[in-house]
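Novice: sequence and predicted model, in that order:
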Amino acid sequence: MQTSPTFPATFKLGGDLAINRLGFGAMRITGPQIWGPPEDRPAMLALLRRAVELGVNFIDTADMYGPFTSEELIGEALAPYPTDVVVGTKGGLVRFGPWADFLNDATPQHLHDALDGSLRRLHLERIDLYQLHRIDPRLPAEKSFEFLAEAQRQGRVRHLGLSEVTVDEIKHAQQYFTVASVQNRYSLFEREAEPVLDYCREQGIAFIPWFPIGGGQEIGQSGLQRVADRHQASERQVALSWLLHHAPNILLIPGTSSIGHLEENMRAAELRLTAEDMQELDAVSQ
């Protein structure tokens, strides 16, 4: 059986940062409902350090996670950072309680304050990847883009990215700065963002799926289980591996608060799916 041809182990974020394509999403290291401190802070610090030990060199977070808790834990656990570790964070969303809705605030003043806070909590002088968490519908998008471009010129951020955007919105942002990454919801079971993924691949932009296994709701599909059985792997590992094989610009950031689940997720990078496997999984997703 022929192996799927698109499986590079790394991707050059922004053209210059070599990233292992299986990273870590740090949303779940906070308290319940992504609010407040974790119940076991030392365990979350150990989880972050274990991720780096396993070869993770890209960690994704946001100032909203906690809020602020995820960034604080990353800074405490890993600073001063190993030279190859890249932390990407996001600003532009706010929330005022564990059950409250997410609210947009991508005004230049808020982004200025958010970026200052992220730099301080992460113990960094420059953030390697800073992403606009959402375009704010209350103001012209160019106001946010102009602030981000200026922050990059000032050396406060190295690369800039976007989250939950359309192709047209990426093109708009590209008039102000080079878009290094796009972070949209996408998985084997949720492929509405396929046109965005295609555009990012053409442009050399990293595509970072959030909810990369769709929350796990679709685990148990017969086709997925058959492929997992053939590789003596879990269905979660196969769903992650499908993403790595599907497009070479995909960077994965599965999140967890368990070292056991972290280690299971990392083994997904060892799977080599065949063309037959990919066809069967594509049928599942359709």
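Specialist: Now that the structure is in, tell me what you want to look at. Numbering: from 1, shown residues only.
Novice: going by C-alpha atoms from here, please, whenever you check contacts or count neighbours.
Specialist: Noted.
Novice: quick one: which helix or strand includes residue 146?
Specialist: Per DSSP states H and E: residue 146 is located in helix 141-153.
Novice: what of residue 42?
Specialist: Using DSSP H and E, residue 42 falls in helix 41-53.
Novice: what's the helix or strand following that helix in contact with?
Specialist: Per DSSP H and E, the first helix or strand lying C-terminal to helix 41-53 is strand 58-60. With C-alpha atoms under 8 Å, 6 or more residues apart in numbering as the test, strand 58-60 has contacts from 19-20, 22-26, 85-89, 253.
Novice: those residues in strands, which ones?
Specialist: Judged by DSSP state E, the contacts of strand 58-60 include 19-20, 24-25, 86-89 as members of strands.
Novice: returning to that earlier point: please enumerate residues in contact with the helix holding residue 146?
Specialist: 106-108, 111-112, 135, 157-160, 173, 176-177.
Novice: same deal with stretch 79-91?
Specialist: Identification of contacts with stretch 79-91 by C-alpha under 8 Å, 6+ apart yields 19, 52, 56-64, 106, 111, 114-115, 118, 122-123, 127-133.
Novice: from the chain's centre, how far out is that stretch? Work that out for me.
Specialist: Remark: stretch 79-91 is offset 13 Å from the chain centroid, using C-alpha atoms, centre = their mean, to the nearest Å.
Novice: cool, and stretch 147-154?
Specialist: Centre-to-centre, stretch 147-154 and its host chain are 22 Å apart (C-alpha atoms, centre = their mean).
Novice: of all the residues in the helix holding residue 42, which ones are buried?
Specialist: Judged by neighbour count (16 or more other C-alpha atoms under 10 Å), helix 41-53 contains these buried residues: 44-45, 47-48, 51-52.
Novice: please tell me how far the residue nearest to residue 267 when sequence neighbours are not counted sits from residue 47.
Specialist: Spatial nearest neighbour of residue 267, chain neighbours left out: residue 237 (7.1 Å); criterion: C-alpha to C-alpha, 6 or more residues apart in numbering. Separation of residue 237 from residue 47 (C-alpha to C-alpha, to the nearest Å) stands at 19 Å.
Novice: second one coming, line it up with the first:
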Amino acid sequence: MTARSFRIAGERDVRRLGFGAMHLPTEPRRARDGAIAVARRAVELGVTLIDTAHLYGWGANEELLAEALHPYPDDLLIATKVGVAPPDPPREADLCGRPEFLRDQVEQGLRRLRVERLELLQLHRVDPKVPLADQLGALRELQLQGKIGHLGLSEVTVGQLDRAREIIDVVSVQNRYSVLDREHEGVLDACTAAGIAFLPWRPVHPAASSGTAGIAAVAAETGATPAQVALAWLLERSPVVLPIPGTGSIAHLEENVAAADLRLSDDQLRRLDRLGR
């Protein structure tokens, strides 16, 4: 039977099906009230891992989660990310791994989330203009100061993961991955071998939501939705996979969370596996 939980860093238990807060609107007030209701409903449904980032509304998403959920339940892990700079016209948002910039975003995250320590902090992207050791070294210093619990990465290659593990203890990786998007298959395999949590973002490919032929067939056989089938496949793919589907709808949230109870047969899993290869 598929394990329902995973112990991040060998010490922090979370339910494997999490929630991505990126799509929660923060303005106007009516939309914000709806977003707060969605975040609270996620916790009511047993979600214990919520993903956010400084990039999402330039801190507004973190503030929204604090308004909705603080003081946080003891079993709730909020993961955030740093390393992307706000737009500076005519440039759009850009990567920024300068140590002083990362330190400032961490301090902002602490204030916005109303905590003394960010339990899981991920580098949103590796900045190719700054030595990796400088980027991770700055975050490691903050970790030693007690401002960060655990460190992770996002959108990395196997090579970058290997180099990062020589500098810090990497406990999570957040890369794009789904039943129809296997670009980072090698990274997932590396995480599986090392026992590192793998948080696939965009875990339900748009084509899966609309129901490609193969996914639609399995959905019809199980009485589930195509999105639920896509999430159930991820949970079976590896015990380190922690999908973080996002939505601004309570109905859609409840549908996603229910995917944790969907069991696929060996034949269905093999057919789905062939779709992405």
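Specialist: Okay, I see it. None of these values were measured; they are calculated from a predicted model.
Novice: tm score of chain vs chain?
Specialist: The TM-score (TM-score structural alignment, normalised by the length of the second structure) is 0.96; 277 aligned residues with a C-alpha RMSD of 1.7 Å.
Novice: before we move on, back to that, neighbour count and distance to residue 141 of the first structure added to the contacts of strand 58-60 of the first structure, as CSV?
Specialist: Shown next, in CSV, are the contacts of strand 58-60 of the first structure (neighbours: other C-alpha atoms under 10 Å; distance: C-alpha to C-alpha, whole Å):
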residue, neighbour count, distance to residue 141 of the first structure
19, 19, 29
20, 21, 31
22, 26, 31
23, 25, 29
24, 25, 29
25, 22, 26
26, 26, 27
85, 19, 31
86, 21, 27
87, 21, 25
88, 20, 21
89, 27, 19
253, 25, 27
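Novice: which one of the residues you listed is nearest residue 277 of the first structure?
Specialist: Nearest to residue 277 of the first structure out of the contacts of strand 58-60 of the first structure is residue 22 (C-alpha to C-alpha; 19.9 Å).
Novice: now do the contacts for the counterpart of that closest one in the second structure.
Specialist: Here residue 22 of the first structure is matched to residue 17 in the second structure, going by TM-score structural alignment. Residues counted as contacts of residue 17 of the second structure (C-alpha under 8 Å, 6+ apart) are 4, 47, 49, 235, 242-244, 257, 260.
Novice: cool, and residue 195 of the second structure?
Specialist: By C-alpha under 8 Å, 6+ apart, the contact list for residue 195 of the second structure reads residue 240.
Novice: what does it align to in the first structure?
Specialist: In the first structure, residue 195 of the second structure lands on residue 204 (TM-score structural alignment).
Novice: distance of its match relative to residue 114 of the first structure?
Specialist: On the measure of C-alpha to C-alpha, residue 204 of the first structure and residue 114 of the first structure end up 28 Å apart.
Novice: residue 1 of the second structure: neighbouring residues, count only.
Specialist: Residue 1 of the second structure has 5 neighbouring residues, counting by other C-alpha atoms under 10 Å.
Novice: with residue 114 of the second structure as the reference, measure out to it.
Specialist: From residue 1 of the second structure to residue 114 of the second structure the distance is 38 Å (C-alpha to C-alpha).
Novice: go on, residue 169 of the second structure?
Specialist: The value you get for residue 169 of the second structure to residue 114 of the second structure, if C-alpha to C-alpha is used, is 25 Å.
Novice: next: residue 102 of the second structure.
Specialist: Distance, residue 102 of the second structure to residue 114 of the second structure, using C-alpha to C-alpha: 18 Å.
Novice: quick check: chain neighbours aside, which residue is closest to residue 173 of the first structure?
Specialist: Nearest residue to residue 173 of the first structure, sequence neighbours excluded (C-alpha to C-alpha, 6+ apart): residue 145, at 6.3 Å.
Novice: what residue in the second structure is paired with that neighbour?
Specialist: By TM-score structural alignment, residue 145 of the first structure lines up with residue 136.
Novice: then residue 83 of the first structure?
Specialist: Alignment note (TM-score structural alignment): residue 83 of the first structure maps to residue 74 of the second structure.
Novice: what's the following helix or strand after the longest helix along the first structure?
Specialist: Secondary structure of the first structure per DSSP state H: the longest helix is helix 108-122. Moving toward the C-terminus from helix 108-122 of the first structure, the next helix or strand (DSSP H and E) is strand 127-132.
Novice: now do that following strand: distance to the chain's middle.
Specialist: Using C-alpha atoms, centre = their mean, the offset of strand 127-132 of the first structure from its chain centre is 11 Å.
Novice: mean distance, the next helix or strand after the helix holding residue 146 of the first structure to its aligned residues in the second structure?
Specialist: Next helix or strand after helix 141-153 of the first structure toward the C-terminus (DSSP H and E): strand 157-163. Aligned to the second structure and superposed, strand 157-163 of the first structure gives a mean residue distance of 0.4 Å (mean C-alpha distance after the TM-score superposition for the first structure).
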